[in-house]
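Chemist: return atomic coordinates for the entry below.
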Amino acid sequence: MTTAEITLAAALSLVFLPLGLGKIAAVPFMRRAAAHLGMSPGLYRVVGALEVAGAVGLLLGPASAPLGVAAGIGLALLMAAAAVVHLRHGDPPVRALPAAVLALTAVAYAGATVAAG
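Modeler: Here you go, the predicted model:
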């Protein structure tokens, strides 16, 4: 495992674990975000569970590179979808930017893991 892989996996996990757990717990901020996007709390909890699963997959990446790559790709797809949802909802592009940056970071992690063999 390279330094780049470890750094990207740790950074992504530090973002996705608390956000995912907040969505699962339906904390008030996350309930407001779900309502803003027209999503039910149940669907937002599913998104949170996917984020937590992805973060755990990244943390297990050193033990299983295929699992780490799958987690990175899954999180990238999830964040690309989040960016699209924000834009379709009429949010300004700056509201979709964090999701787009996270998607690119997850792709970078998956690419670094594949390149490391």
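Chemist: every contact and neighbour count from this point should use C-alpha atoms.
Modeler: OK.
Chemist: which helices and strands does the host helix or strand of residue 12 pack with?
Modeler: According to DSSP states H and E, residue 12 maps onto helix 3-25. Judged by 3 or more Cα pairs under 8 Å, 6 or more residues apart in numbering; DSSP states H and E, helix 3-25 is in contact with helix 28-36, helix 41-59, helix 93-116.
Chemist: what's the angle between that helix and helix 28-36?
Modeler: 80 degrees (axes from the mean of the first three to the mean of the last three Cα atoms, to 10 degrees).
Chemist: next, the structure of the following sequence, for comparison with the previous one:
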Amino acid sequence: MHYTFIGLSLTLAAVFLATGSAKLLRARWTVRAAEHLGYTVRSFRLIGVLEVAAVAGLLAGLAWAPLGTAAAVGLLALLVGALLAHRRAGDATAALIPPAWLALASTATAAAGLVQ
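Modeler: Below you'll find the predicted structure:
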């Protein structure tokens, strides 16, 4: 298996396990973020479900690359939504850097999965 795909998949899985779990558990910072971005806490929890599902897909993709590739593409779509939400909320450019880097990592993961 391609080491780039493995490394990126594991990195994304770790990041989104943390953020998705925090949203599911209604961590204080996620409640504030939901309010700031104009989401309900319930809809933010749904985003957490999608993030944790992507983690499962990324990890399963280590056994079957097409599933990991699909999970990475799903994360890319989620991150484009995050970028749009931050822009809509009027956040500074610095707030766009984390989701932009994660979108780039998701794109690289999907690309690495395609060349398996």
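Chemist: mind listing what's buried in the helix holding residue 12 of the first structure?
Modeler: 5-6, 8-9, 11-13, 16-17, 19-24 (16 or more other Cα atoms under 10 Å).
Chemist: for it, give me the average deviation versus the second structure.
Modeler: Mean deviation of helix 3-25 of the first structure relative to the second structure after superposition (mean Cα distance after the TM-score superposition for the first structure): 0.5 Å.
Chemist: what residues does that helix touch?
Modeler: 30-31, 44-52, 54-56, 58-59, 102, 105-106, 108-109, 112-113 (Cα atoms under 8 Å, 6 or more residues apart in numbering).
Chemist: kindly report the same for stretch 84-94 of the second structure.
Modeler: 36-38, 95-96.
Chemist: which of those has the most neighbours?
Modeler: When the contacts of stretch 84-94 of the second structure are compared by neighbour count (other Cα atoms under 10 Å), residue 37 ends up highest, at 18 neighbours.
Chemist: quick one, what contacts that residue?
Modeler: When contacts are counted by Cα under 8 Å, 6+ apart, residue 37 of the second structure touches 85-86, 88-89.
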